[in-house]
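Colleague: Next one to model:
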Amino acid sequence: MDMVAVEGVPTWRDRKRYLWILSLITPGCAVIPSQLVLRTGQPIFWWLGPILIFVIIPVVDRLVGDDGENVPDDAYKWLSEDRFYRWCTFLFLPLLLAGLIIAGYMWASPELSVLDKIGLATTVGLISGVGINAAHELGHRVEEHERWLAKVALAQSCYGHFFVEHNRGHHMNVATPNDPASARLGERVWEFVPRSVIGGFRSAWQLEKSRLERKGSRAWSVHNNILQAWSMSVVLFGAMLAVFGPTIAPYLVLQAVVAFSMLEVVNYVEHYGLLRQQLPNGRYVRCSPRDSWNSDRLVTNIFMFHLQRHSDHHANPGRRYQTLRTSDVAPQLPAGYATMILLAMIPPLWRRVMDHRVVENYGGDITRTNLLPRRREKLLAAYGVDKQLADAA
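Modeller: Below is the predicted model:
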């Protein structure tokens, strides 16, 4: 069933319902490079992941444009409970694993050059980075089996602590200086990624340690969600090394690094420079759609399970991906995530495109943004703000 009768208006149909199946093309791209190379003789297809994510999707995104449709209130419950949408995320995982296994076989082959193996590892890593997004969707659910599947999805990237930090750390501290995953105005992506990786791990461990202590348990126990997730990575990588040999180890590590780096660059894009208002008691106002960058480009949304409707996700983290809405009050990115990731890789271009948008989002008042502390004075001067007056305010 793909339509529902809404009182007082014509029957509403979810026009994107079967488009979500296209999201499975992404993990499929880790499975098919070997066949493309075999049939065409072109080794460029070992790099299919970067070609898809950074060339094809941005171009098609630009041509297709925005979505613009939101689910009506009366259809929300029906759409949330439709299990078709859940299976789109469930099926992502076996395809992801199949791609890694095929890649392991190819990495062990003496027929591939080192450059070809690096290209395949990059492809698998980028697909695994998108797989973290599937884990992100599953990890927000209350159903126990979906939360376990989230940990499974994180095994390939060795980023199991994300399960804890994202839900209980990032969502609590987003768009504040306390959040390692919220980029600051003036911060380059190359500075942000290591800060977010290290800070996210520290935060996750402390959160899980505190949770277990409240339950009267030790941090180093089988009840630790981080250790559970990491143990899945150990088992997965151990099995891959046992089957295909130790020569694949560098490529296993490379694809994991590419995967979690992809996640962190997306984090950089999602909250760059945004800051929630701080109350007199030191707390921050409740998270709203204004505290995340939004993009409603249809194609990238389909491939990333509506992740670009990030403003609604943070304002309503319990909503399933198919019910997320685009918001007019949210700050809008000029392009989809795939394009914005490319811009982020070139800091001067990124700042030319984004810095003025951040400041304009706060009515031209740069003091209301999440400023990088060591560049604060320079940024204030660039916008004609006296540092002493800003400090006094």
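
Colleague: C-alpha only now, for contacts and for neighbours.
Modeller: Fine.

Colleague: in stretch 238-255, what's buried?
Modeller: Buried residues in stretch 238-255, counted by 16 or more other C-alpha atoms under 10 Å: 240, 241, 244, 248, 249, 251, 252, 253, 254, 255.

Colleague: Help me confirm that the fourth one comes into contact with residue 104.
Modeller: So the one you mean is residue 248. Yes: with contact defined as C-alpha atoms under 8 Å, residue 248 reaches residue 104; the gap is 6.6 Å.

Colleague: Considering the buried residues of stretch 238-255, which is situated nearest to residue 77?
Modeller: residue 255 (38.4 Å; C-alpha to C-alpha).

Colleague: That closest one: helix or strand, and which one exactly?
Modeller: helix 249-271 (DSSP states H and E).

Colleague: From the rest of the structure, what touches that helix?
Modeller: Residues outside helix 249-271 that contact it (C-alpha atoms under 8 Å, 6 or more residues apart in numbering): 107, 117-118, 121-130, 132-133, 156-159, 174-175, 181-183, 189, 192-193, 196-197, 237, 241, 291-294, 310, 337, 340-341, 344.

Colleague: please redo it, this time with the cut-off set to 6 Å
Modeller: The contact list for helix 249-271 (C-alpha atoms under 6 Å, 6 or more residues apart in numbering) reads 121-122, 124-126, 128-129, 157, 181-183, 193, 292-293.

Colleague: Determine which two of those are furthest apart.
Modeller: Using C-alpha to C-alpha, the pair of these lying farthest apart is 121 and 292, separated by 31.2 Å.

Colleague: one more, for comparison:
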Amino acid sequence: MSTEAEPSSIEAPAWRDTKRLYWLWGLFAPAGLFLIGLPTIYLFNRLGWDGAAHVPFWLGPILIYLVIPIADVFIGPDGDNPPDEVMEYLENDRYYRYLTYLYLPLQYASLILACYLITADNLAWLHIDGGLWTVDRIGLAITVGIIGGVGINTAHELGHKKVELERWLSRIALAQSGYGHFYIEHNKGHHVRVATPEDPASSRLGESFYRFWPRTVWGGITSSWRLEKARLERTGTGPWSVHNEVLSAWAMTVLLFGALCAVFGLDLLPYLLLQAVVGFSLLEAVNYLEHYGLLRQRTPSGRYERAAPTHSWNSDHLVTNIFLYHLQRHSDHHAYPTRRYQTLRSWEGAPNLPAGYATMILLAYIPPLWRKVMDPKVLAHYDGDVTRANILPARREQVLARYGAAS
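Modeller: From the prediction side, this is the model:
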């Protein structure tokens, strides 16, 4: 049972959240297929613009890789932190949590709609002669995959909370991307080992996103299994149990995909797998840039120092923060994991990315550009001493030869 205070029992402050209504934009990602996609496809086909009618199926990549980065440039950083005296009231204002709850039905409505469109033989109501082209199906799978990827971030927000309902909603949100084990690994693994070589979700200096991806995906799976196995052993239960939350999370995905294939046909399966890979790859792209090259130092006892604001890359660009529930205020999140998104604050002294997450993801996809932008920032963060960074072991000698002279 939750021990959170009821908003009605706390006096409303004079301060008001200037972003209160902006948070509604966070629902645009799962609702965009209904609000923008279908009406635009219908209109273009009615007008005879057959070529343009294919574009809305790619609404997800257009939003994440084009619209949000451009909006971040024009609107810029936020910089508005809630004052201390309003934190309790703001934390318990249920309006904010209801927005995260609402993401899930919209997420799954978009998934079901996409499954129907991908497999339908007759789409005359959209003025489409027959079914979709393969390119449209791929675009639609990528779009719902991106919706599911942003849904993983929603699951991240919900999974840290003490309310049991929210933890269950987190697992449901993760089922679409087949990444239910993230609930275990992130909370019990990443938050303990962040910014250390032992953490599969902390990228290393000299490590490209394409080298990081298989390491973090496999590392997250194996770490979550070990963590859950150890938990069950403490209760006298083996890992092959109905109480294993990793197995139950994966079972939710199997049941979901099985039900969708039973309704829409087995031909849907490749597209379900594609959207799942797109979804969790978007998450891992965010993981890649959140702690790149940052390292907690060893104390004289041999333990790592406590995680601090200096161990997370931050960005306060307003638009991306609205779509990702303040995820870019990452130092505050690691300091206060259960703190709700509306109360997260920017930290003085935390290292900052030169752009919002959406823009930095694009850079991560192009390793030479990423290294050109981020390697000097890591070096500057450690005052020129590259040996204090989290360096990819396979490239350590190369990195030291390149940057060691500046130490």
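
Colleague: tm score of chain vs chain?
Modeller: Laid over one another, the chains give 0.95 as their TM-score (TM-score structural alignment, normalised by the length of the first structure), with 383 aligned residues with a C-alpha RMSD of 1.6 Å.

Colleague: Now do the same for residue 66 of the first structure: its match in the second structure.
Modeller: Residue mapping for residue 66 of the first structure onto the second structure gives residue 77, with TM-score structural alignment as the criterion.

Colleague: State the number of residues packed around the closest residue to its match other than its chain neighbours.
Modeller: Nearest residue to residue 77 of the second structure in three dimensions, chain neighbours excluded: residue 317, at 3.9 Å (C-alpha to C-alpha, 6 or more residues apart in numbering). The number of residues packed near residue 317 of the second structure is 26, by other C-alpha atoms under 10 Å.

Colleague: what does residue 213 of the second structure give?
Modeller: By other C-alpha under 10 Å, neighbour count at residue 213 of the second structure equals 20.

Colleague: and it, that's in a helix?
Modeller: Yes: counting by DSSP: H, G, I helix; E, B strand; the rest coil, residue 213 of the second structure is located in a helix.

Colleague: can you pull the contacts of residue 350 of the second structure?
Modeller: 309, 310.

Colleague: Looks to me like it is in a helix.
Modeller: No: read with three-state DSSP, residue 350 of the second structure is coil and lies in no helix.

Colleague: Alignment lookup: it to the first structure.
Modeller: By TM-score structural alignment, residue 350 of the second structure lines up with residue 330.

Colleague: got it, and residue 207 of the second structure?
Modeller: By TM-score structural alignment, residue 207 of the second structure lines up with residue 187.

Colleague: do the same with residue 153 of the second structure
Modeller: Checking TM-score structural alignment: residue 153 of the second structure goes with residue 133.

Colleague: ok and the helix or strand encompassing that match relative to helix 249-271, angle-wise?
Modeller: According to DSSP H and E, residue 133 of the first structure maps onto helix 114-139. In terms of direction (axes from the mean of the first three to the mean of the last three C-alpha atoms, to 10 degrees), helix 114-139 of the first structure departs from helix 249-271 by 50 degrees.

Colleague: and the helix or strand following helix 114-139 of the first structure, which stretch of the second structure?
Modeller: Using DSSP H and E, the helix or strand that follows helix 114-139 of the first structure in sequence is helix 144-155. Structural correspondence for helix 144-155 of the first structure: residues 164-175 of the second structure, per TM-score structural alignment.

Colleague: Look up the average distance of the matching stretch to its aligned counterpart in the first structure.
Modeller: Mean deviation of stretch 164-175 of the second structure relative to the first structure after superposition (mean C-alpha distance after the TM-score superposition for the first structure): 0.5 Å.

Colleague: And the contacts of that stretch?
Modeller: With contacts defined as C-alpha under 6 Å, 6+ apart, stretch 164-175 of the second structure is touched by 151, 152, 155, 158, 159, 180, 252, 253.

Colleague: If we use 8 Å, what do you get?
Modeller: The contact list for stretch 164-175 of the second structure (C-alpha under 8 Å, 6+ apart) reads 1-2, 101, 104, 148, 151-152, 154-161, 180, 182-183, 249-250, 252-253, 256.

Colleague: Could you pick out the buried ones from those residues?
Modeller: Buried by 16+ other C-alpha under 10 Å: 101, 104, 148, 151-152, 154-161, 180, 182-183, 249-250, 252-253, 256, out of the contacts of stretch 164-175 of the second structure.
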